[in-house]
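Here is a sequence with its predicted model. Questions after.
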Amino acid sequence: MNVYLPGQSLNLPQGNVRYSAGQGCYELNGKIFASICGKCQIDKDNIVSIVPLGNKVANLQVGSIVTAKVLRIRDNKVEVKIMMVEDAVINYNLQGIIRKQDVRQTNLDILKMEEQFIPGDIIKARFISYGDSQKLYLSVTEDELGVVFAKHTESKQLMIPFSWEEMICVQTGQKEKRKVAKPNISLFSAQMQ
C-alpha cells in the first residue's frame, strides 16, 4: 500500500467506477489528491480517504520543519531519512535530499558536503519543495537549521555544538566540522576554557 504526501495525486484503480473525495483528500479537475500524509482507503461507496499513519497526523507542507537522519553523502547532495515533521513522528519511509545550494547561501564553490554532514547525524531542516522519486527537497540555510546531534567519527561519543561550523566531543574535546544548527556559542566557549 502506497504512502501519499499532501498534494500527491492518488493512484486509484481504473474502470467504470466514479470515486469521491473523503477525509484527508480533495478533488481537482476530476482527480483526487491527498491533503495529509497517509495511506489510501476506499470504502464500499467508493469514497476515497487518506488514513494518517501513527497517532499524530504529520501535517507536511512546504515550509514545515523536519527532523531527519543523514543516510548518504554525495558530491552535491545529502540523502536523509525524515523521522519527524514538526513534532509528529513519521513511522514510514520518507526520504529527503539536501542539495549543495541548500546548505548555505555563500561560498558554494568551496563548500564540501562531507564537512557539513556525516552519516548518522541528526539534523533539522526546512521542507522547501517536492522532488522526484518520492524524495523531498530540504534546506538548512537558516541559522536555526543544521546538525543538532552527532557522534564523533572515531570515539563514537556524543558531540555538542561548539561554533557555527564545529561540534565538539564531550569526552575527548576533539572537534569536527559540521553545518551546526544555531549553537549557544557563549555557553560552550565558557565551558571549554
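Looks like it came in fine.

alpha carbons only for contacts and neighbour counts from here, please
Will do.

for the protein, what spans make up the helices?
Ranges of helices within the chain are 185-192, based on DSSP state H.

end to end, how far does stretch 98-110 reach?
17 Å (CA to CA, to the nearest Å).

Tell me the buried residues in that stretch?
Neighbour counts over stretch 98-110 (16 or more other CA atoms under 10 Å) mark 98-104 as buried.

Now distance to residue 79 too, for these, in CSV please.
Converted to CSV, the buried residues of stretch 98-110 look like this (distance: CA to CA, whole Å):
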residue, distance to residue 79
98, 7
99, 9
100, 11
101, 14
102, 13
103, 13
104, 16
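
Could you pick out which of those residues are located in strands?
Using DSSP state E, the members of those that fall in strands are 98-99.

Name the nearest of the buried residues of stretch 98-110 relative to residue 172.
Closest approach to residue 172 among the buried residues of stretch 98-110 (CA to CA): residue 103, at 27.9 Å.

Now do the same contact list for that closest one.
139-141, 179 (CA atoms under 8 Å, 6 or more residues apart in numbering).

Put this next to the first one:
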Amino acid sequence: MPELKICLPGQRLCVKDETHHSGNGTYERQGYIYSNVAGVVDVVQKNNIKVIEVVNPDVQTIVPAHGDIVTAEVTIITQQYVKCLIKCIGNKLLKRHFKGVLRREDIRAAEKDRIEIFKCFRPGDIILARVMPITEAHVYQLSTAENELGVAIAHSEHGHPMVPISWIEMQCTKTYVKEPRKVARIIPEKIHNDIVNRLSEYLC
C-alpha cells in the first residue's frame, strides 16, 4: 500500500490482490483499486486481508463527479480537444478550480467526424458541460453532446458580450458580427441569469 493519505475520485490506490480488497468509497478495475470519492484513505485490517476504504474528512471537499453538470471556462483549444477550468458544480462556486478536457468527439451527438472545434468554442467562453466517467486522476473528461450543454456566455474578438441567435451562432451586441459556437440551449431565463451572476467576478 503506497503512502497515500488524501485522494480524489478516480485516483489509483493500490493493486487488488489476495491481501488487498476494495471497501467503501473505492472500486476495482483491471486489477487495481481506485478511489470513488474524494477523501482520506483508510486501511481496515480484517484477519489477513487489508480492506482499502476512502472516507470523507470532517470538512467536505466538493469535487466533480460522474454525471454532474459543471460550468467551466475554456482556456485552450486545439484540433482535437478543448482544455478548460471547472469553476462551478451545479450552482455551487468552487474555491479550487479543476482541470477539464473536452474531446472533439464529445462536443456534439451527431456528425462527430465533421466537427471543427474553433467553430464551437473560443478561449474565454463559459460553457456548461457534463462530467463523464473518470479515466484519469486530476483531469475531468467533459461532454457537451446534449442540446442543453455548450457555450452559455461568450465575448466577441473585441471583448463585447455576445448573444445567441441560433444553436450554432452568437452575435456581438456592439458590432453585430456573428461568430460560430456550440450554443447551450438554455431555455429558462432564470438559469442563464444564475450563471451570469455566479461568474460575473470572472468576466470583469
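Okay, I see it. Because the structure is predicted, anything quoted here is derived from the model rather than measured.

Now the TM-score, please.
Comparison of the two superposed chains (TM-score structural alignment, normalised by the length of the first structure) gives a TM-score of 0.70, and 163 aligned residues with a CA RMSD of 3.1 Å.

thinking again about what came up before, among the contacts of residue 103 of the first structure, who's most crowded?
Neighbour counts for the contacts of residue 103 of the first structure, by other CA atoms under 10 Å, peak at residue 140, which reaches 27 neighbours.

Test my guess that that residue contacts residue 117.
No: judged on CA atoms under 8 Å, residue 140 of the first structure makes no contact with residue 117 at a distance of 11.2 Å.

Contact partners for the aligned residue in the second structure for residue 152 of the first structure?
Matched across to the second structure, residue 152 of the first structure falls on residue 156, judged by TM-score structural alignment. By CA under 8 Å, 6+ apart, the contact set of residue 156 of the second structure is 162, 171-172, 179.

Can you give me the distance of residue 156 of the second structure to residue 127 of the second structure?
15 Å.

can you tell me which residue in the second structure aligns to residue 66 of the first structure?
Checking TM-score structural alignment: residue 66 of the first structure goes with residue 70.

Assess the claim that that match and residue 92 are in contact.
No: with contact defined as CA under 8 Å, residue 70 of the second structure does not count as touching residue 92 (9.2 Å).

which of those two has more neighbours?
Shown here are residue 70 of the second structure and residue 92; by other CA under 10 Å, residue 70 has more neighbours (24 against 12).

For stretch 90-105 of the first structure, what is the distance to the chain centroid?
In terms of CA atoms, centre = their mean, to the nearest Å, the centre of stretch 90-105 of the first structure is set 5 Å apart from its chain centre.

make that stretch 165-175 of the second structure, sorry
Put simply, stretch 165-175 of the second structure sits 25 Å off its chain's centre (CA atoms, centre = their mean).

Buried residues of that stretch, list them for me.
167, 169-172.

What's the end-to-end length of it?
14 Å.

What residue in the second structure is paired with residue 174 of the first structure?
When the second structure is aligned by TM-score structural alignment, the residue opposite residue 174 of the first structure is residue 177.

how far away is its match from residue 125 of the second structure?
According to CA to CA, residue 177 of the second structure stands 16 Å off from residue 125 of the second structure.

Looking at these two, which is more packed in?
Neighbour totals were compared for residue 177 of the second structure and residue 125, and residue 125 leads with 22 against 12 (other CA under 10 Å).

residues in contact with the more buried one?
Per CA under 8 Å, 6+ apart, neighbours of residue 125 of the second structure: 73-74, 151-155.

so what's it closest to, chain neighbours aside?
For residue 125 of the second structure, ignoring the flanking residues on the chain, the nearest one in space by CA to CA, 6 or more residues apart in numbering is residue 154 at 4.8 Å.

any idea how far residue 40 of the second structure is from the one you found?
38 Å.

of the two, who's got more company?
A direct count of neighbours by other CA under 10 Å for residue 154 of the second structure and residue 40 places residue 154 higher, at 27 against 17.

The more buried one and residue 162 touch, don't they?
Yes: at 5.6 Å, residue 154 of the second structure and residue 162 qualify as touching, with contact defined as CA under 8 Å.
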